[in-house]
Every structure is written in C-alpha cells, then in structure tokens.
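>>> One predicted model, sequence on top.
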Amino acid sequence: MSVILNGELIQLPEHVVFISDVLEHYEIHNRVVVVEVNGEIVNKVEHQSTRLSDKDRIEIVHFVGGG
C-alpha cells in the first residue's frame, strides 16, 4: 500500500496494516508520539485497531529532549 508519511510518498510492506505496525516498522513504537491520519489525531489506544488504507496521509510527531 502507498501512503504519504510526513509529506513523503512511501510504499509500506504488506504486513503493515495498522498504525501500530507503522510505528514498529520505523522502530518508534516505544517513543511518545502523536499520530494523525487524514487530518484526525488518533488516540494511542486506537493505534492497534486503526487500519490504514491506500493513499492515507499520515503524520507522526515525536518529541526530542534537549536544551
């Protein structure tokens, strides 16, 4: 499936079908993130049940500490 992830058109592997799969695929599943799909913020408890579709627009923001 093709999606737009943070502004970039990418092809996801076949096994990536849920938001949680995307986070695991990019090895950010253990970070605090905000995920938006097609303009709607998806609550963390819904990451494992929210199925993605071809051409979805996904934005993932994670926080970086520093000073």
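All right, it came through fine.

>>> C-alpha from now on. contacts and neighbour counts both.
OK.

>>> Kindly provide the distance from Glu59 to Ile4.
Distance, Glu59 to Ile4, using CA to CA, to the nearest Å: 8 Å.

>>> then this one, side by side with the first:
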Amino acid sequence: MQLVINGTATEVTATTLSDLLTELGHTGTVATALNETFVPVGARATQTLSPGDRIEILAPMQGG
C-alpha cells in the first residue's frame, strides 16, 4: 500500500500505525499523526491505515 510518510510517497506492507513504525525501524519514542490528527501511543495498534493516508512521524532531538 502506498502512504505519504513525512511528505514522501512510500510503499509499505503494514496495515496499522504500530506495524508501520516497526516496518520503518522506529524503536524509540516518537509522536505520530495520521491525516493531520495526533495518534497517541495507546491507539497505534488499532489505528488502521488506508492507501493514500498521510503519516507524520516526529522524533525528539537533543541539542541547543
């Protein structure tokens, strides 16, 4: 299925947001949004994805 992840069209096999994070190798703390709506950690496993969905994945960064 094709999704837009952080502005880039990407082909994935995941069907839930949680599976997508695993497929993309995100193992740390991240914030997620689906079609411009925040998705909390507890809802990712049941949040299904559809072709064309827009996903934003943001990771905290150190520095100053």
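All right, it came through fine. Note that the structure is predicted; figures quoted are calculated from it, not measured.

>>> Count the residues that sit near the corresponding residue of the second structure for Val61 of the first structure.
The alignment partner of Val61 of the first structure in the second structure, by TM-score structural alignment, is Leu58. Neighbourhood size, Leu58 of the second structure [other CA atoms under 10 Å]: 12.

>>> now swap in Ile58 of the first structure and tell me
21.

>>> I would like the residues contacting stretch 46-58 of the first structure, please.
1-7, 17-21, 35-39 (CA atoms under 8 Å, 6 or more residues apart in numbering).

>>> Which ones among those map onto strands?
Judged by DSSP state E, the subset of the contacts of stretch 46-58 of the first structure located in strands is Ser2, Val3, Ile4, Leu5, Val35, Glu36, Val37.

>>> Buried ones among the residues you listed?
Val3, Ile4, Leu5, Val35, Glu36, Val37 (16 or more other CA atoms under 10 Å).

>>> Which residue in the second structure aligns with the fifth one?
Residue pairing (TM-score structural alignment): Glu36 of the first structure is matched to Ala33 of the second structure.

>>> Isn't that match up against Val39?
Yes. Ala33 of the second structure is within contact range of Val39, at 5.3 Å (criterion: CA atoms under 8 Å).

>>> Can you check which part of the second structure the strand or helix carrying Glu24 of the first structure sits on?
If you go by DSSP states H and E, Glu24 of the first structure is part of helix 19-25. Matched against the second structure by TM-score structural alignment, helix 19-25 of the first structure falls on residues 17-23.

>>> Contacts for that stretch, please.
The contact list for stretch 17-23 of the second structure, computed with CA under 8 Å, 6+ apart, reads Val12, Thr13, Ala14, Thr27, Arg44, Ala45, Thr46, Gln47, Thr48, Leu49.
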